[in-house]
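**Student:** Build me a structure from this.
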Amino acid sequence: MKQDEYLDKLPENLRLIIQLTDYRTAMILIKHYGGSDYSFPPLKSISESHELAELLGFNNLKKLCQFWNGDIVYIPKSDRYLGILRDKRIEQDLAELGASSDIQRQLAKKYNVTTRWIRSVRKNQVSKTPAVSKYDRQLDMFAC
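**Tutor:** Okay, here's the model as predicted:
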């Protein structure tokens, strides 16, 4: 996973969770265990019926347990972090699904935000890509 500028705004444990798994997993952990310590079980003691395996998926749980093998980890609690992660996930969905008005309505419903917010996230996403100047497309008149 590539390192983005927004990751610097997140606590270290949250960054590690995102780097080991994905944004969705981090959002679920914050929602269910935010503001408390969680003891990730040792890798050899987990199974597909573990409570976290059902929430996160067995592969994600395996990655986290492999890294924190029985350690107690603080899961931060803050809506600000959830908002950052939610917006990043919206950007991913827009990139994968497109940005039609129908998709924007579906994403607004999925993430419990307004379509105006989805358009705002899309605008920020588009403005991050470097624009090609009209002068970059023109040939140099004086080139040999």
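
**Student:** Please count neighbours and contacts with C-alpha atoms only from this point.
**Tutor:** Noted.

**Student:** Okay, buried residues for the host helix or strand of Q92 please.
**Tutor:** In this assignment (DSSP states H and E), Q92 forms part of helix 79-97. Applying a neighbour-count criterion of 16 or more other CA atoms under 10 Å, one finds Y81, L82, I84, L85, R86, D87, K88, R89, I90, E91, L94 buried in helix 79-97.

**Student:** name the helices or strands packed onto it?
**Tutor:** In terms of contacts (3 or more CA pairs under 8 Å, 6 or more residues apart in numbering; DSSP states H and E), helix 79-97 is packed against helix 23-33, helix 101-111, helix 115-128.

**Student:** One more, so I can put them side by side:
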Amino acid sequence: MDKTVMTVTMNPAIDIQYVVPDFSPGRWFQASEVDRSAGGKGVNVSIILQQLGYESAAMGFLAGFCGEYVRDTLRRLKLTTNFVNVIGESRTNVYIVDEVGRIETGVTEPGPYISDESLGRFMKNYERMLSRARLVYLGGSLPPECRKMPIKI
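**Tutor:** Below you'll find the predicted structure:
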């Protein structure tokens, strides 16, 4: 078996896109279209790699209902996952697309707190997975607690 591509998304999310007619702030709208998907840069890369016929293993942190949604979505797509569960709630990113002006407005949540213990578990998994990976993709936003961590690729 070929080695897999390891994708690292430290702060995955549920991406929700609402298409609304003639959006402007301060009003209520009924969406004409709604799309929900598992998101985060590395998660998106894993999904695309699978569509191109490559194996990948998605890693990072997941928390709460949103985290379970991301994990479940990836498993239904038959993607390998190796996320560390943490306390709190994974992010939701909301995008509002104006149907008329085709302008997109986005709001993103910060994501869960990552404890030193959780970071240590991630690093242990990461080191173990390196021997199985032919490539590593690191992408997306970092939780504040992860911005100074030493990572080798």
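
**Student:** Need the TM-score from the superposition.
**Tutor:** The TM-score (TM-score structural alignment, normalised by the length of the first structure) is 0.21; 53 aligned residues with a CA RMSD of 5.4 Å.

**Student:** Of the buried residues of helix 79-97 of the first structure, which is the nearest to I28 of the first structure?
**Tutor:** Nearest to I28 of the first structure, judged by CA to CA, of those is L82 at 9.4 Å.

**Student:** Help me confirm that the closest one comes into contact with T25.
**Tutor:** No: using CA atoms under 8 Å, L82 of the first structure is not in contact with T25; the gap is 11.4 Å.

**Student:** and the residue nearest to T105 of the second structure when sequence neighbours are not counted, what is it in contact with?
**Tutor:** Nearest residue to T105 of the second structure, sequence neighbours excluded (CA to CA, 6 or more residues apart in numbering): I96, at 5.1 Å. Counting by CA atoms under 8 Å, 6 or more residues apart in numbering, I96 of the second structure makes contact with Q17, Y18, V19, V20, E104, T105, G106.

**Student:** Repeat the analysis, applying 7 Å as the threshold.
**Tutor:** I96 of the second structure sits next to Q17, Y18, V19, E104, T105, G106 when contact means CA atoms under 7 Å, 6 or more residues apart in numbering.

**Student:** Emit the ChimeraX select command for whichever of the residues you listed are buried.
**Tutor:** Buried residues within the contacts of I96 of the second structure, by 16+ other CA under 10 Å, are selected in ChimeraX with:
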select :17,18,19
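
**Student:** and the contacts of I96 of the second structure, which two are the farthest apart?
**Tutor:** V19 and G106 (11.9 Å).

**Student:** just to revisit the earlier point, of the contacts of I96 of the second structure, closest to L138 of the second structure?
**Tutor:** G106 (22.6 Å).
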